[in-house]
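Undergrad: from the sequence below, what's the structure:
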Amino acid sequence: MSQDTLFKRQFGHRARLALSPAGVLKTDEQAHAARTVWNLLHAWWQMMPKGKRTLANADAAIRQAHEDIDFLAVLPAQAAQAVLKTYFQAWKNCWDGRADAPNFKSRIRTVMSVDVPQGRDLNIVRVHRRWGMVNIPKVGRVRFRWTKDLPVGKRANAENRITGARLVKDALGWHIAFRVQTLEAKPEPHQGPDVGIDVGIKVPIALSDGETYEHVEWLTDKEKAKLLHLEQRAARRQRHRKPGERISRRLHHTYDQIAGLRAKAKRRTLDWQHQTTTAIARTYGTVVVEALTVTNMVKSAKGTVEEPGRDVAQKSGLNRSISGEAWGRTVIMLTYRTARHGGILHKVPAPNTSRRCSACGFITPGSRESQAVFVCKNPDCGWSGSADWNAARNVLHLYRMGLALIPAVGRAVVRRVKRVKPATAR
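TA: Alright, predicted model coming up:
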């Protein structure tokens, strides 16, 4: 196989670690030390003049902090260097307009994580079908769930290898996210049909060919009742806490139980999204979605003191439903999955896709008789059908009119935005 038909693929794979209580304690200490190094770097950055904010000076400051602060010794030197590089990269992202300026990391709100920048330090071995072993610096050999074939042992080489990993802690415990690099064959252009996608709440994903993808509630009735009970208990204990008083162990335990149930719901959400986006990428060659700005859609309706908002509670419930569906993450998954299968993903303008009739192209008031049904009020048309299907057909039609907004991903070319009047008939 020639080099022209190969491409380098980089992706991540996350697995759950089976740490002992002593291992959990050691990893927690490393994560707190990494957060402290970040905060020390930020304080150093603010004190130093602009001319002395160099990588070499920051490295010297970290080495001095290791000598002065005893508990930083639990953090491996390479992990501290990874914090340094991440901090400088955060400032570059800020200067390029891709992110906000870096700030201090608090103990409560920061995700606990430790970086292992070099893959050779991991020494990964597969024990049997379900488990593997990985070496974590200053922690030791730890088992992890083997759910994906990794390029280790004889299968590892310069092109196919694990380049590093990151340890991340959530409500369900510590996980390891491997950074994998492989050399794979370029996918052939996907010959599947085009499809438009409309995302929603009642129907999470509706396709222009009439297919829909739905899911059940992420938590069972018993789990939802338990979550409500725990939230009420936490609110009751928080109400009786005096100002300035430390949070009790019981309240901490209640918060941990709440976080565990929410993490379980998120894992089920991710599993459904992975399976659904994979099925769509395998079936369709061109996938078209709306260019939604979800952050604007979930803004609060409280307003100001001078101009208070209306229907604040209803808007808050809608915001929770939108955030629970994670539309942005679905689009991200579709983007890289369609590219891997030789397909392409496009975005089109979102305004009026749910209000325009997909049969005649007119926008008439009152066409949305309900949340689920669309009935065209144009006397010459009168088309009726599912509102989600109608929106998905409009999304696909905008793409066929040449209204793709962004550069294509994969095999297609950049399309310019054209101002074209809607077709009067389809």
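
Undergrad: going forward, measure contacts between C-alpha atoms and count neighbours the same way
TA: Noted.

Undergrad: and H128, how many residues sit next to it?
TA: Residues lying near H128 (other C-alpha atoms under 10 Å) number 9.

Undergrad: one more: M133?
TA: 21.

Undergrad: same question for Q3.
TA: 10.

Undergrad: for Y284, same thing?
TA: Quick note: Y284 (other C-alpha under 10 Å) scores 20 neighbours.

Undergrad: that one and E369, how far apart?
TA: Distance, Y284 to E369, using C-alpha to C-alpha, to the nearest Å: 31 Å.

Undergrad: please apply the same query to K224.
TA: Distance, K224 to E369, by C-alpha to C-alpha: 32 Å.

Undergrad: kindly report the same for K105.
TA: Where E369 is concerned, K105 sits at a distance of 49 Å (C-alpha to C-alpha).

Undergrad: one more: H274?
TA: 33 Å.

Undergrad: the two - which one has more neighbours?
TA: It is H274, of H274 and E369, that has more neighbours when counted by other C-alpha under 10 Å, with 16 against 12.

Undergrad: what is the neighbour count of G51?
TA: 6.

Undergrad: quick one, strands of the protein?
TA: In the chain, the strands defined using DSSP state E lie at 6-18, 113-116, 125-126, 131-136, 140-145, 161-170, 173-185, 194-199, 205-207, 212-213, 286-290, 344-348, 373-375, 384-386.

Undergrad: let's see this one next, to set against the first:
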Amino acid sequence: MSQGTLLKRQFGHRARISLSPAGIRAVDDQAHAARTVWNCLHSWWQMMPKDKRTLANADAAIRQARKEIEFLAVLPAQAAQTVLKTYFQAWKNCWDGRADAPNFKGRFRTVMSVDIPQGRDLQIKRVHRRWGMANIPKVGRVRFRWTKDLPIGKHADTDNRITGARLVKDHLGWHIAFRVMTLESAPKPHEGPEAGIDAGVNLPLALSDGNHQDHGRPAHTKDGKADRDKWLDADEKAKLLRLERRAAQRKAHRKPGERTSRRLHHTYDQIRGLRAKATRRHQDWQHKTTTHIARTYGTVVVEALTITGMVKSAKGTIEEPGKNVSRKSGLNRSISQEAWGRTVAMLTYKTTRYGGTLRKVPAPNTSLRCSACGFITPGSREDQATFVCKNPDCGWSGNADWNASRNILHLYRMGLALIPAAGRAVVRRARRVKPPTAR
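TA: Here you go, the predicted structure:
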């Protein structure tokens, strides 16, 4: 939505909050109550006839449940209303074919979260340079890390304000994600150069101009296996190995049907904490790298990859067993760790914010075609990291990911970019533009 040269922008900002032990228990109870409200709604939906499944009837059922069940009363009424709206929206997404049908939420496999739909309830105030204060309904005033200027006080108005927030818990603690709406000047068209980007395993982001972006973490261990803990240092890897062995030992002593002990749960929490720390480091690198790319280049070209199909198992069936299953499993793990989809999502909104554009081109044969002569010759990718053209008239050699990034940029310049359907942020239906010239 634009008004003259101004552009209304909505984004989220996530910050770590500091809670006392009593505050942690209070927010945990609210999160469990929100999950219970969802499960009660799902049970109510399955029991009621189709003509009775209305928003008004569901609202009445939730209000009655919060009066009769004391455990649900710890959840603020507005947060319960948000759960109700989210549940009905989940069914609409299912009917429109955008998502699967909603289901029950499990205690241990569901992300704990509580929504604060009204921004005025937060009453945010900056304490000093590092910390701010916010009000959480039925919990009180809590501190959060101040890492970004927020529109509060005299800087807040109708067009620049915080519209709400959401409390989210990971294995390193509770965080608050603010929903911010601002009115900013529309960015000028970015006049930077064009760049093709190939996402790889050995080289995370290879750019067509040779300005490759590497996080310095080896993709494989010394024995050639995929390193799933590359974002941890040596001491953290050793600690993780000890915890995994301890968890396996305690699990072996558990009898069939016996409940998991507190010690085993504590060990699992420590393992998840190390995994969460590695994920944060990776996301930090992705944010910094994609911001640098969006500021430097006016047009960024990537492949239209179907990552879910790329990471499918090669196990096969009993009648037709797969080949190199273990090797393919390690490759799948490396692809999942690099999180290519998240990198493209970051580039999508960051290039728009800085006035640039992101384009996608067809992925087939970008890694097999020679970027110098344009021919596809068998045996050019004998080595995973090196491309050697087998064309007798060419013989070009170089990094395989760099070769693919040059092909990606060339496809865009030939007019083979995929055009997204109108009104959709993700390329679902695309048409191929006929190239003006042939190589």
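
Undergrad: can you redo the strands of structure 1 as TSV with distance to A77 of structure 1?
TA: Output for these, formatted as TSV (distance: least, C-alpha to C-alpha, whole Å):
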stretch	distance to A77 of structure 1
strand 6-18	22
strand 113-116	10
strand 125-126	24
strand 131-136	13
strand 140-145	16
strand 161-170	15
strand 173-185	19
strand 194-199	46
strand 205-207	46
strand 212-213	47
strand 286-290	45
strand 344-348	42
strand 373-375	61
strand 384-386	59
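
Undergrad: and of the ones you listed, who's closest to R416 of structure 1?
TA: strand 344-348 (11.2 Å; C-alpha to C-alpha).

Undergrad: what does that closest one correspond to over in structure 2?
TA: Aligned by TM-score structural alignment, strand 344-348 of structure 1 corresponds to residues 357-361 of structure 2.

Undergrad: show me the helices in structure 1, by range?
TA: 21-47, 55-68, 77-95, 221-239, 249-283, 294-297, 312-325, 327-340, 387-400 (DSSP state H).

Undergrad: of these, which is nearest D209 of structure 1?
TA: helix 387-400 (7.8 Å).

Undergrad: which elements pack onto the closest one?
TA: Helix 387-400 of structure 1 is packed against strand 194-199, strand 205-207, strand 286-290, strand 344-348, strand 373-375, with contacts defined by 3 or more C-alpha pairs under 8 Å, 6 or more residues apart in numbering; DSSP states H and E.

Undergrad: what residues does the second one touch?
TA: When contacts are taken as C-alpha atoms under 8 Å, 6 or more residues apart in numbering, the neighbours of strand 205-207 of structure 1 outside the stretch itself are V195, G196, I197, D198, V199, T212, Y213, E214, D388, W389, A392, R393.

Undergrad: how does it look with 7 Å?
TA: Around strand 205-207 of structure 1, the neighbours that count as contacts under C-alpha atoms under 7 Å, 6 or more residues apart in numbering are V195, G196, I197, D198, V199, T212, Y213, E214, D388, W389, A392.

Undergrad: now for the aligned partner of V417 of structure 1 in structure 2: which residues touch it?
TA: Counting by TM-score structural alignment, V417 of structure 1 corresponds to R432 in structure 2. Contacts of R432 of structure 2 were listed using C-alpha under 7 Å, 6+ apart, and they are L416, A417, L418.

Undergrad: okay, and stretch 395-414 of structure 2 goes to which residues in structure 1?
TA: Taken onto structure 1 by TM-score structural alignment, stretch 395-414 of structure 2 occupies residues 382-401 there.

Undergrad: how close does the residue nearest in space to the middle of structure 1 get to Q191 of structure 1?
TA: What sits nearest the mean C-alpha location of structure 1, by C-alpha atoms, centre = their mean, is R329, with 5.1 Å. Relative to Q191 of structure 1, R329 of structure 1 is positioned 25 Å away (C-alpha to C-alpha).
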